[in-house]
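S.K.: Below is the structure, and that's it, no one-letter string:
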């Protein structure tokens, strides 16, 4: 990121529009996705930003089909993707960016980036939509 970047503005620019949810989630979890992310975007709990010293990054990408089957780069994604993958629309490519310090392999993960309806949107930790009605659900 550039030194003069505004991480909050970058984050808010990735907020999905109403129609983007239907382009990403199937009918079974669509309402839960909107409930979850309405709460999330009301007060985002993170912003697009590496931690201090994380000057490098890598990008992983997997299709919704690969995430469901555990193939391709799917093993590099958080484990929750395996649970939500059957509810993702076919043909999507999901991206994650991992910000790392030089020489490190783990770091800050920015997951759930999707290019839909002509724009980049983010659905972080999408498996959480599966727990919308459970006690302790968080955004």
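M.R.: Received, thanks. As the structure is a prediction and not an experimental result, all values here were calculated from the model.
S.K.: contacts, neighbours, all on C-alpha from now
M.R.: Fine.
S.K.: show me where the chain has strands.
M.R.: 56-63, 93-100, 108-116, 119-122 (DSSP state E).
S.K.: can you list contacts of the second one?
M.R.: By that I understand strand 93-100. Strand 93-100 is touched from outside by 50-51, 53-64, 77, 106-115, with contacts defined as CA atoms under 8 Å, 6 or more residues apart in numbering.
S.K.: repeat for the first one
M.R.: With contact meaning CA under 8 Å, 6+ apart, strand 56-63 is reached by 72-74, 76-77, 90-102.
S.K.: From the residues you listed, keep the buried residues only.
M.R.: Using 16 or more other CA atoms under 10 Å as the burial test, the contacts of strand 56-63 include 74, 77, 92-101 as buried.
S.K.: Need the buried ones from the contacts of strand 93-100 selected in PyMOL.
M.R.: Of these, the buried ones can be selected in PyMOL as follows, counting by 16+ other CA under 10 Å:
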select buried, resi 50+54+57+61+62+63+64+77+107+108+109+110+111+112+113+114+115
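S.K.: Check it against this one:
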């Protein structure tokens, strides 16, 4: 029986080493799977916003970290690399990021605007988005939709507010308070 134990152990080790799933760390695989769970558009945005306030919301936030190509898809050439540097320092610096309201803030209010409407600074955009977007508009690529949301108590208009959710390159990214890039 001892003669069989060593060859079996080597076989198991060899099979594990050849398993493609063993080459992918579990956290990266779970982040990718989470990101794929939220399709483009309002329905996907709402589902994502609900997931952000769930118990594992901090893990969901990690799926929103943009890559260089994502910054280039959202911002004009002169701002894309500056945005990447800004967010790597201010937001995606390894600290835990959570997006949630209090337990009593059970309602979700969703606002959206195209980057074309932000550039025009339409009355709806002025009403629903922070004023910083007015100066940011010319630095945004056309044809995108930016989402803003609030977690509020039922019947209330104020609550915990967030903005800067954008769907690019087949996934959601988060670029909040992007007008602050212009102030750097």
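M.R.: Yep, it's here. The model shown is predicted, which means the values in this text are computed figures rather than measured ones.
S.K.: and of the buried ones among the contacts of strand 56-63 of the first structure, the nearest to residue 5 of the first structure?
M.R.: Nearest to residue 5 of the first structure among these: residue 99, at 15.5 Å, using CA to CA.
S.K.: which residue lines up with that closest one in the second structure?
M.R.: Residue mapping for residue 99 of the first structure onto the second structure gives residue 151, with TM-score structural alignment as the criterion.
S.K.: Residue 26 of the first structure too?
M.R.: Match for residue 26 of the first structure (TM-score structural alignment): residue 76.
S.K.: Let me know how buried that match is, in neighbour terms.
M.R.: Number of residues near residue 76 of the second structure (other CA atoms under 10 Å) recorded here: 16.
S.K.: Residue 125 of the second structure versus the residue nearest to it when sequence neighbours are not counted, what's the distance?
M.R.: The shortest distance from residue 76 of the second structure to any non-neighbouring residue, by CA to CA, 6 or more residues apart in numbering, is to residue 139 (5.2 Å). Residue 139 of the second structure sits 16 Å away from residue 125 of the second structure, going by CA to CA, to the nearest Å.
S.K.: Spatially central residue for the second structure, please.
M.R.: residue 64 (2.3 Å; CA atoms, centre = their mean).
S.K.: Name the nearest residue to the alignment partner in the first structure of that residue, sequence neighbours excluded.
M.R.: Using TM-score structural alignment, the equivalent of residue 64 of the second structure in the first structure is residue 14. In space, and not counting its chain neighbours, residue 14 of the first structure is closest to residue 121: 4.5 Å by CA to CA, 6+ apart.
S.K.: What lines up with that neighbour in the second structure?
M.R.: In the second structure, residue 121 of the first structure lands on residue 173 (TM-score structural alignment).
S.K.: Next: residue 84 of the first structure.
M.R.: Residue 84 of the first structure maps onto residue 136 in the second structure, by TM-score structural alignment.
S.K.: ok, back up a step: you'd agree the residue nearest to the centre of the second structure is up against residue 174?
M.R.: Yes. At 5.3 Å, residue 64 of the second structure and residue 174 qualify as touching, with contact defined as CA atoms under 8 Å.
S.K.: Next, the contact list for residue 50 of the second structure, please.
M.R.: residue 108.
S.K.: Ignore what I typed, I meant residue 165 of the second structure.
M.R.: Contacts of residue 165 of the second structure by CA under 8 Å, 6+ apart are 146-148, 172-176.
S.K.: So what's the residue count around the nearest residue in space to it that is not next to it in sequence?
M.R.: Excluding its sequence neighbours, the residue lying closest to residue 165 of the second structure (CA to CA, 6+ apart) is residue 174, at 4.5 Å. Using other CA under 10 Å, residue 174 of the second structure has 22 other residues around it.
S.K.: what does residue 65 of the second structure give?
M.R.: When neighbours are counted by other CA under 10 Å, residue 65 of the second structure comes out with 16.
S.K.: show me the contacts for it.
M.R.: 92, 173-174.
S.K.: That one and residue 73 of the second structure: what is the separation?
M.R.: 14 Å.
S.K.: Give the burial count for the closest residue to residue 79 of the second structure other than its chain neighbours, as a bare number.
M.R.: Excluding its sequence neighbours, the residue lying closest to residue 79 of the second structure (CA to CA, 6+ apart) is residue 139, at 6.8 Å. Applying other CA under 10 Å, we find 20 residues neighbouring residue 139 of the second structure.
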